[in-house]
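K.L.:
quick one: sequence and predicted model below, then my questions.
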Amino acid sequence: MTDISRLPGAFDHRWNWQLAAACRDVDTSLFFHPSGERGKAHDEREEEAKRVCGGCPVRRECLRHALEVHESYGVWGGLSETERAALVGRSARPSHAA
């Protein structure tokens, strides 16, 4: 029989912040742009997503999570992928080196 007594407990504390997120009941498509979305449609969708984030009680935790896991897509913690990349000084697009 496997001894699990030394295994760490549940990691609820690492994601429980999501339960209080303002976006919890919002369609996720607001936070992630569809393929080919550009210009005014992109800007308006992204601004609406950021408005949801603006009133979120766990905005910092969300942004921290996105930065820790190097989230490449979407609006997280009120910042777009381009804004997060600029914050940490890296390219917004993942590189696909051969």
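P.N.:
That came in fine, so what should we check first?
K.L.:
can we go C-alpha only for contacts and neighbour counts from here?
P.N.:
Will do.
K.L.:
pull the longest helix from this protein.
P.N.:
Longest helix of the chain, by residue count under DSSP state H: helix 39-54.
K.L.:
now do that helix: which elements does it pack against?
P.N.:
Using 3 or more C-alpha pairs under 8 Å, 6 or more residues apart in numbering; DSSP states H and E, no helix or strand is in contact with helix 39-54.
K.L.:
quick one: the strands in the chain?
P.N.:
Counting by DSSP state E, the chain forms no strands at all.
K.L.:
residues touching the spatially most central residue of it, list them.
P.N.:
What sits nearest the mean C-alpha location of the chain, by C-alpha atoms, centre = their mean, is Trp76, with 3.2 Å. By C-alpha atoms under 8 Å, 6 or more residues apart in numbering, the contact set of Trp76 is 31, 53, 62-63, 66.
K.L.:
hold the first one in mind and look at this next one:
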Amino acid sequence: MTEWEELDLLWGDAEEMSWQERALCAQTDPEAFFPEKGGSTREAKRVCLGCEVQAECLEYALLHDERFGIWGGLSERERRKLKKRAV
């Protein structure tokens, strides 16, 4: 791997972290974003609605196939449906 490729990887990681650091969920109870099966997602989704990085969060979850929790305002089931519609 060249030096430039390594820098690109590091820069990508830095960009990834910057949206995560700005996320409202980072300042909120994480348990709200990972409710027990059948538990309410209302509180987490409310936080997501006001978050400036909601789109980045959802994109991350879709690209990394996150299977648990609320990401970008959507539950795992909602993300699965969104992916199916996109295909």
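P.N.:
Ah, there it is. Nothing here was measured: the structure is a model prediction, and the numbers come from that model.
K.L.:
so which of the contacts of Trp76 of the first structure belong to helices?
P.N.:
Under the assignment DSSP H, the contacts of Trp76 of the first structure contribute 53, 62-63, 66 to helices.
K.L.:
what about the aligned partner of Lys45 of the second structure in the first structure, neighbour count?
P.N.:
Counting by TM-score structural alignment, Lys45 of the second structure lines up with Lys50 in the first structure. For Lys50 of the first structure, the neighbour count with other C-alpha atoms under 10 Å is 20.
K.L.:
what about the spatially closest residue to Lys50 of the first structure that is not a sequence neighbour, distance to Ala86 of the first structure?
P.N.:
In space, and not counting its chain neighbours, Lys50 of the first structure is closest to Gly78: 4.9 Å by C-alpha to C-alpha, 6 or more residues apart in numbering. Using C-alpha to C-alpha, to the nearest Å, Gly78 of the first structure is found at 14 Å from Ala86 of the first structure.
K.L.:
all helices of the second structure, in order?
P.N.:
Counting by DSSP H, the helices of the second structure are 3-22, 42-49, 54-63, 76-86.
K.L.:
which one of the ones you listed lies closest to Asp29 of the second structure?
P.N.:
For Asp29 of the second structure, the closest of the helices of the second structure is helix 42-49, at 9.1 Å, according to C-alpha to C-alpha.
K.L.:
let me know the angle separating that closest one from helix 54-63.
P.N.:
Using axes from the mean of the first three to the mean of the last three C-alpha atoms, to 10 degrees, one finds that helix 42-49 of the second structure and helix 54-63 are set 120 degrees apart in direction.
K.L.:
aligned to Glu76 of the second structure, what sits in the first structure?
P.N.:
When the first structure is aligned by TM-score structural alignment, Glu76 of the second structure is paired with Glu81.
K.L.:
what's the separation between that match and Leu7 of the first structure?
P.N.:
Here Glu81 of the first structure is placed at a distance of 35 Å from Leu7 of the first structure (C-alpha to C-alpha).
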